[in-house]
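Student: Take this sequence and fold it.
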Amino acid sequence: MTARRIPQGQAGSGKWADLSRRVASTLVLLAIGVLLAVAQGPWLRLGMAVISAITFWELAAMTGWRNPARHVTLFGRSRPIALAAIAGLSQAVALTGLPLAWMALAVPILLGLPGAARRDRATYALFGIAILIVAFGLVGFRENYGLNFVLWLMGVIIISDTAGYFFGRMLGGPKFWPALSPKKTWSGTVAGWIGSCLFGAILWMAGQGDAALIWVSPLVCFAGQMGDLAESWLKRRAGKKDSSNLIPGHGGFMDRFDAVTGAVLAAMLIGFLTRLPVVN
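Tutor: Purely as a prediction, here's the structure:
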């Protein structure tokens, strides 16, 4: 039974009206953490392939593929579900670990590009690459850096989102980027940085990681916030409130996965430029 979407403003009142969305975000992140905790080997790869497929389905629907009349030579009259299946299969192939298997990540980008609206092709390519790399990178982090490293990443995102939400609503003040996110404030944004920094410091003092956690955590936090804003920009460009209705009343998977995308990309970049922190 599908829950009826409650119009904005009726689900709550005042500055706490979207609290349920924040709870939904946290639950999705916890679910990802549980998946990464209990799944190993082929099951872990299958989970990331499914995540890639779901988010690609939403991306396709926001970049022109939602037009039923759009024609793509290789697919005929295609739908986002076809591209989603290709993205999931490509991710599964890339995660086999075979030589050059990672090149399969380019398949849904190249095949799907002609089907995107002309003005959205660059957007489709950039967001599509990010989706595939993040799912691929999460498997690499889980297997090469361990479960605790991934849980630290998820912890930073949850703390950033929670601290940003509550302190932003309580303190208010100037908006961080009103054109993209009219509710996000500077007070909430900075609260996320401080909260993630304290999280890293607590882990270090407890002997659960090295001192690099103190400065890497807020960087990852900031990247997660930028991922949130990037997805907000994409939805505004597509004229949609949510990426989909997969979570009745709470939007789509990209709405819950946006901060993870930014955080994981930042961690991968930091790991490329220097040493990532150790999390015990």
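Student: CA atoms for contacts and neighbours, from now on please.
Tutor: Will do.
Student: Which residue ranges of the stretch 101-250 of the chain form helices?
Tutor: Taking DSSP state H, counting those that start in this stretch as the test, the helices found in the stretch 101-250 of the chain are 107-112, 121-144, 147-171, 186-205, 213-238.
Student: Put together JSON lines for these, with mean neighbour count and distance to A85 on each row.
Tutor: Output for these, formatted as JSON lines (neighbours: other C-alpha atoms under 10 Å; distance: least, C-alpha to C-alpha, whole Å):
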{"stretch": "helix 107-112", "mean neighbour count": "18", "distance to A85": "9"}
{"stretch": "helix 121-144", "mean neighbour count": "19", "distance to A85": "13"}
{"stretch": "helix 147-171", "mean neighbour count": "22", "distance to A85": "26"}
{"stretch": "helix 186-205", "mean neighbour count": "22", "distance to A85": "36"}
{"stretch": "helix 213-238", "mean neighbour count": "21", "distance to A85": "22"}
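Student: wouldn't I86 be in contact with A106 here?
Tutor: No. At 10.7 Å, I86 does not count as touching A106 under the criterion of C-alpha atoms under 8 Å.
Student: pretty sure S232 contacts L180?
Tutor: Yes. S232 lies in contact with L180 (C-alpha under 8 Å); the separation is 6.0 Å.
Student: distance of R237 from V38?
Tutor: 37 Å (C-alpha to C-alpha, to the nearest Å).
Student: cool, and L213?
Tutor: Going from L213 to V38 by C-alpha to C-alpha gives 25 Å.
Student: So what's the residue count around A259?
Tutor: 29 (other C-alpha atoms under 10 Å).
Student: by contact count, what packs against the strand or helix carrying it?
Tutor: Counting by DSSP states H and E, the element that carries A259 is helix 253-273. In terms of contacts (3 or more C-alpha pairs under 8 Å, 6 or more residues apart in numbering; DSSP states H and E), helix 253-273 is packed against helix 19-38, helix 41-62, helix 121-144, helix 147-171, helix 213-238.
Student: Here is the second sequence; please produce its structure so I can put it next to the first one:
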Amino acid sequence: MKTPLSAHASKANRWADLGPRTASAVVLVLLGGAAIYLGNLAFALFVSLSVGAVFWEVTRMYRTDGSLLALGFGALAAAAVCVASIVPLFLALLVLAVPMVVGTRILEERNLSFLAILVWVLLGGFGLIWMREGMGVTWTIWLISVVVATDVAGYFAGKTFGGPKLWPAVSPKKTWSGTSGGWGAAAGVGLVFALFVGLPWSLVWISVLVSMASQAGDIVESAVKRYRNVKDSSQIIPGHGGVFDRFDGMLGAGALCFLIAIIWG
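Tutor: Next up is the predicted model:
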């Protein structure tokens, strides 16, 4: 049985990461917001560097003896995404294939999960750049708002209400209350953009789909960390861990939107 003091300490510990998490989020929002506003090369560089950092982190997860190798691979991925953003689409796909070819040679034994992650990260990163340049600032802000709302609402709903776990074997901290809270927040973002920005009403349910893709990205990253027995992808961002920990949902949402655009035009 918990004493009042231990219960208070438990409650305090529940929110212990809120301070550094909030500070880091503010910095990321300012940097990302400036990049979105400037667009073109500024946004392409921001996303490319993020993708490169994720490649560095993922490679370190799979090759603990290859820090220098991981750094070089991350630089290659960042360069590939940046170049792909300024060439025609058919050439962009060829450029993005280069890190994939190199990725098949990095591990001493073939690992499909490693290659699948590389494809997802490249597609998600390129999708974000494509959306900013092809659909404009408004749609890009909508996408990012959905992901951020999903993450924030999921965090507070999960911490506040708790309840049954979503998938304890993969991500023991995620709850159904947090997950459904994220869906509700995403629908709210879609409603706001439909009411006040003039985007189509279908954006309400599309926002929920994007929210699910964002959460799927988060779950996949959690599964990879559990599979590789690591707590965080790195310690670059205080309160969040690594770049992959922070951008997994954004990459999932970006990949979904890009695939929808390609399939349905």
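Student: Rebuild the helices and strands packed on helix 253-273 of structure 1 as CSV, extending it with distance to R275 of structure 1.
Tutor: Conversion of those to CSV gives the following (distance: least, C-alpha to C-alpha, whole Å):
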stretch, distance to R275 of structure 1
helix 19-38, 23
helix 41-62, 25
helix 121-144, 13
helix 147-171, 13
helix 213-238, 10
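Student: Nearest to T274 of structure 1, out of those helices?
Tutor: Counting by C-alpha to C-alpha, T274 of structure 1 lies closest to helix 213-238 out of those; the figure is 11.0 Å.
Student: quick one, that closest one and helix 186-205 angle?
Tutor: Relative orientation of helix 213-238 of structure 1 and helix 186-205, computed by axes from the mean of the first three to the mean of the last three C-alpha atoms, to 10 degrees: 140 degrees.
Student: distance between helix 213-238 of structure 1 and the chain's centre?
Tutor: Relative to its chain's centre, helix 213-238 of structure 1 lies at 9 Å (C-alpha atoms, centre = their mean, to the nearest Å).
Student: Same question for stretch 178-189 of structure 1.
Tutor: Using C-alpha atoms, centre = their mean, the offset of stretch 178-189 of structure 1 from its chain centre is 18 Å.
Student: Where in structure 2 does it fall?
Tutor: Alignment of stretch 178-189 of structure 1 against structure 2: residues 168-179, by TM-score structural alignment.
Student: Other residues contacting that stretch?
Tutor: Stretch 168-179 of structure 2 is contacted from outside by 153-159, 161-167, 215, 219, 222-223, 226, using C-alpha atoms under 8 Å, 6 or more residues apart in numbering.
Student: Tell me how far the counterpart of V93 of structure 1 in structure 2 lies from L93 of structure 2.
Tutor: Counting by TM-score structural alignment, V93 of structure 1 corresponds to V83 in structure 2. Distance of V83 of structure 2 to L93 of structure 2, computed by C-alpha to C-alpha: 11 Å.
Student: same check, this time on D245 of structure 2
Tutor: Separation of D245 of structure 2 from L93 of structure 2 (C-alpha to C-alpha): 26 Å.
Student: which ones are touching the residue mapped onto T150 of structure 2 from structure 1?
Tutor: Counting by TM-score structural alignment, T150 of structure 2 lines up with S160 in structure 1. Taking C-alpha under 8 Å, 6+ apart, we find S160 of structure 1 in contact with 189, 191-193, 195-196, 221.
Student: cool, and V230 of structure 2?
Tutor: V230 of structure 2 is in contact with M61, counting by C-alpha under 8 Å, 6+ apart.
Student: Starting from V216 of structure 1, give me the distance back to the equivalent of it over in structure 1.
Tutor: The alignment partner of V230 of structure 2 in structure 1, by TM-score structural alignment, is K240. Look at K240 of structure 1 and V216 of structure 1: by C-alpha to C-alpha, they are 33 Å apart.
Student: before we move on, what about G115 of structure 1?
Tutor: G115 of structure 1 is 39 Å from V216 of structure 1, by C-alpha to C-alpha.
Student: do S187 of structure 1 as well
Tutor: Counting by C-alpha to C-alpha, the gap between S187 of structure 1 and V216 of structure 1 amounts to 20 Å.
Student: Kindly report the same for L234 of structure 1.
Tutor: Taking C-alpha to C-alpha, one finds L234 of structure 1 at 27 Å from V216 of structure 1.
Student: How about I129 of structure 1?
Tutor: The gap separating I129 of structure 1 from V216 of structure 1 is 24 Å, by C-alpha to C-alpha.
Student: Next: S181 of structure 1.
Tutor: Taking C-alpha to C-alpha, one finds S181 of structure 1 at 25 Å from V216 of structure 1.
Student: now do M254 of structure 1
Tutor: 24 Å.
Student: A179 of structure 1 too?
Tutor: Where V216 of structure 1 is concerned, A179 of structure 1 sits at a distance of 28 Å (C-alpha to C-alpha).
Student: With G33 of structure 1 instead?
Tutor: Taken as C-alpha to C-alpha, the span from G33 of structure 1 to V216 of structure 1 is 20 Å.
Student: ditto for T189 of structure 1
Tutor: From T189 of structure 1 to V216 of structure 1 the distance is 16 Å (C-alpha to C-alpha).
Student: ditto for L113 of structure 1
Tutor: On the measure of C-alpha to C-alpha, L113 of structure 1 and V216 of structure 1 end up 35 Å apart.
Student: Repeat that for A201 of structure 1.
Tutor: From A201 of structure 1 to V216 of structure 1 the distance is 10 Å (C-alpha to C-alpha).
Student: same check, this time on P80 of structure 1
Tutor: To V216 of structure 1, P80 of structure 1 is 37 Å away according to C-alpha to C-alpha.
Student: What of L36 of structure 1?
Tutor: Counting by C-alpha to C-alpha, the gap from L36 of structure 1 to V216 of structure 1 is 22 Å.
Student: can you count the residues close to S13 of structure 1?
Tutor: 10.
Student: ugh, wrong one, L30 of structure 2
Tutor: 11.
Student: what's the answer for A16 of structure 2, then?
Tutor: When counting by other C-alpha under 10 Å, one arrives at 12 neighbours for A16 of structure 2.
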